[in-house]
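1. have a look at this prediction, sequence included:
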Amino acid sequence: MSILQFFPDPGDPTDTTGIPERATFEPFFDEIVGQSTAIKLLQKAIATNRVPNAFLFVGSDGVGKRLTAKCFIQACLCHPLPTETASKCALHIEAGTHPDVLWVEPTFLHSGEFIDVSTAASLELTFKQPPVVRIEQVREIANFLAYPPLSASRQVVVIEGVNSIASTAANALLKTLEEPGNATLILIAANSESILPTIRSRCCVIPFRNLGQQEMCQVLERMGYSQILAYPEIIEMAQGCPGNAIAAWNYLMHIEQIVPGVPSILEFNQATSQLLQVAKTISQKLDFFPQLWLLDYWQFQLWKMKRDRRIIEVLENAKKSLRLAQSQLVFEVCLLKLAENGAS
């Protein structure tokens, strides 16, 4: 018997997804919180055997798009199988070892090689430019799809960070979207506006919403980050995105460990020599992305305290300059201007 269970129910007549409220594929989507519309649309695609050539998962970073893609692939590829085989199939998808699933992430260029974000973090490498999806990766997708599925009924390719795709790679991806063969592509993006209309028009858009505070707490507790709940400013900064909250928490703990007290330095009426020393310490001890997050953190806190556009402009200019100028100089100018504009 298949582990896919579909329970029809009259449901809510106002539901625009066309999927009954209680319709569910268990246990595939149990991990996902707060994305009922997205789940129902994906359920409908499987239930009606009308899975399109391409999906576009759109929503803020950290709201469950990646997890939902994994769950959908498990539901799509594993449910027709006998229970024991289906369980093994799901485990292979979870581990990233399924032969008919290709997962593509944006990469950095380092020493002539492409490395993803997790690899860069493990090697303690930092880059001033964000990772991108490259033409070489799109060619890898085309090569992958040139062969028939090995064990599943179809192949699935997931492309994360489609907002960051290079223009040449985006144009190359169009051909694959037009002729994917026996495959489904899942494109994951923070928004659809920055994606080529020709790519967007070839995809079935699945919207993801930001979570409410109770849902945020539920997700964070489930993921083992209940300590974040004691920091309401992080919850508020995350704006309904558990992933953003976790990233902010990691940055805060990292910065506090290396330069204690710097994140909470919201009184800038110190002597010039003290502010210059703070700028020097930040520049010497923090890498680019923690520095950038620190400016975001100060901006969020100072806006709540002051509601002064001049202060926010100082921090916005500092964030822009950080990619172009020496970081110590950027923080020196920033801290002195904050003191001058009364950010204390």
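-> Perfect, thanks for sending it. Numbers count the residues shown, from 1 in each chain.

2. hey, let's count contacts and neighbours off CA atoms from now on
-> OK.

3. what about residue 119, neighbour count?
-> 13 (other CA atoms under 10 Å).

4. can you check which strand is longest in this structure?
-> strand 183-189 (DSSP state E).

5. just checking, what packs against the helix or strand just after it?
-> Moving toward the C-terminus from strand 183-189, the next helix or strand (DSSP states H and E) is helix 197-200. Helices and strands touching helix 197-200, by 3 or more CA pairs under 8 Å, 6 or more residues apart in numbering; DSSP states H and E, are helix 167-178.

6. if you set the cut-off to 10 Å instead, what comes out?
-> Under the contact criterion of 3 or more CA pairs under 10 Å, 6 or more residues apart in numbering; DSSP states H and E, helix 197-200 touches strand 54-58, helix 167-178.

7. now distance to residue 153 and mean neighbour count too, for these, in a markdown table please.
-> Shown next, in a markdown table, are the helices and strands packed on helix 197-200 (distance: least, CA to CA, whole Å; neighbours: other CA atoms under 10 Å):
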| stretch | distance to residue 153 | mean neighbour count |
| --- | --- | --- |
| strand 54-58 | 16 | 24 |
| helix 167-178 | 19 | 16 |
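
8. out of these, which gets nearest to residue 29?
-> Set against residue 29 and scored by CA to CA, the helices and strands packed on helix 197-200 come closest in strand 54-58, at 15.5 Å.

9. report the angle between the closest one and strand 183-189.
-> 20 degrees (axes from the mean of the first three to the mean of the last three CA atoms, to 10 degrees).

10. picking that back up, can you say which of the helices and strands packed on helix 197-200 is nearest to residue 155?
-> Taking the helices and strands packed on helix 197-200 one by one with CA to CA, strand 54-58 is closest: 11.6 Å.

11. also this one, for the comparison:
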Amino acid sequence: MIKVKKDNFFLNEEVNTCLNNIIKNKSFANGYIFYGAEGLGKKQTALQFIQEIFKKSSPSKNLEEKIKNNNHPDFLIIEPDSLLETKSSGGSDLEKKTKSGSEIIKIAQIRNIKTFLSQKSINSEKKIVLIIDAHLLNEAASNCLLKTLEEPSNGIFILLTSKLNLLLDTIISRCQIVRFRSFSSQQIKSILKEYLDTSKSNINAKLEFEDLINSANGSPNQLLKNIEIWNDFSDEIIIKLNSPVKNSLEILEISKLISEKLEIFQQISLVNLIQTVWWRKTKNIGLVKKLEKLKYLLRKSIQPRLAWEITFLKISMEDI
């Protein structure tokens, strides 16, 4: 039985009910698409789903660890190429490259699936393939995957995506879609309360809870990331970021600190949080647009420190 663990905020009750019914009835489709915004626990849920499928056919020692470490003989995980290239370079580099927009899933990786499925399963009735960020399949890889899905096999495909519209319609039509919906504000509030009850970290007193909730965009994962990022700064910096910065020297100081302290993906999360706080205080649409432009520049990796400085300086010249 898939359970929502108390220490794991990501798993979705509605999705888990659906997947438990599939396991109980052994009514496995050839393919599943786990679709929803980033940070809703698609990968965590997929790994638990895979674990439960294997448990039913062949319980074994250290099953959870084998799946987590991708060393189960009947399980194959396909990740975008840049993820594979940066595995040895540490977590922050991995995250940074994943968000850079240069990652792709190539046809050679899909051909590996065909080889994997052609071999007899060792420990289980089914072989399972998990494809991370399936929307990053290039054209050749997409067509190859489609042919693989059309061929009879003893495999189950699970595709994870936040961008369903980028998948081939013919791939979508051959899979069962499992929708991950964003959490409501009330659910995010409950998660925040549970985090505060179980965490040793204290949320900076200068930050409104509503700002944390709104900036999470219905994602528990994003909520916790925002808390970590915000708590990483001193009270002095937090106070300055609570409203548009006007002092030129402070702008240079804060821009330098942010660009040195945070990876690009963390900086974008910080912009989202600042945007929420400043909108609540100013209701200035021009300010919001400037922060949107900042996010665009950060995603393009255009000199982050300079991007922060220019944005803050432009905002400081407005009558807010």
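-> Arrived safely. What you are looking at is a predicted structure, and each value in this text was computed from that prediction instead of being measured.

12. ok so, going back, mean per-residue distance, the longest strand of structure 1 to structure 2?
-> Overlaying structure 2 shows strand 183-189 of structure 1 at a mean distance of 0.7 Å from the equivalent residues (mean CA distance after the TM-score superposition for structure 1).

13. ok, longest helix in structure 1?
-> Counting by DSSP state H, the longest helix found in structure 1 is helix 288-306.

14. next helix or strand past it?
-> Next helix or strand after helix 288-306 of structure 1 toward the C-terminus (DSSP H and E): helix 309-322.

15. off-centre distance for that following helix?
-> Counting by CA atoms, centre = their mean, to the nearest Å, helix 309-322 of structure 1 is centred 25 Å from the centre of its parent chain.

16. can you tell me what sits against that helix?
-> Defining contact as CA atoms under 10 Å, 6 or more residues apart in numbering, one finds that helix 309-322 of structure 1 is touched by 128, 288-289, 291-296, 298-300, 302-303, 306, 325, 327-343.

17. how about the strands in the stretch 101-250 of structure 1?
-> 101-104, 107-110, 113-116, 155-159, 183-189, 204-207 (DSSP state E, counting those that start in this stretch).

18. show me what the third one is packed against.
-> Contacts of strand 113-116 of structure 1 with other secondary structure elements, assessed using 3+ CA pairs under 10 Å, 6+ apart, are made with strand 107-110.

19. buried sites along the strand it packs on?
-> By 16 or more other CA atoms under 10 Å, the buried positions in strand 107-110 of structure 1 come out as 107, 108.

20. who does that strand touch, helix- and strand-wise?
-> Going by 3+ CA pairs under 10 Å, 6+ apart, strand 107-110 of structure 1 lies up against strand 113-116, helix 117-122.

21. looking at these, which is buried most?
-> When you average the neighbours per residue for each of those (mean count of other CA atoms under 10 Å), strand 113-116 leads with a mean of 14.

22. and the counterpart of residue 228 of structure 2 in structure 1, how close does it get to residue 243 of structure 1?
-> Counting by TM-score structural alignment, residue 228 of structure 2 lines up with residue 250 in structure 1. Distance, residue 250 of structure 1 to residue 243 of structure 1, using CA to CA, to the nearest Å: 11 Å.

23. could I get the helices and strands packed on strand 107-110 of structure 1 as a markdown table with distance to residue 96 of structure 1?
-> Output for those, formatted as a markdown table (distance: least, CA to CA, whole Å):
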| stretch | distance to residue 96 of structure 1 |
| --- | --- |
| strand 113-116 | 15 |
| helix 117-122 | 14 |
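
24. quick one, which of those gets closest to residue 139 of structure 1.
-> Comparing these by CA to CA, strand 113-116 comes nearest, at 13.9 Å.

25. ok, and what's touching the closest one?
-> Looking at what lies outside strand 113-116 of structure 1 - CA under 10 Å, 6+ apart - the contacts are 104-109, 120-121, 131-134, 136-137.

26. give the contact list for the residue of structure 1 positioned farthest from its centre.
-> Residue farthest from the centre of structure 1, counting by CA atoms, centre = their mean, is residue 271 at 40.4 Å. With contact set as CA under 10 Å, 6+ apart, residue 271 of structure 1 has these partners: 336, 339.
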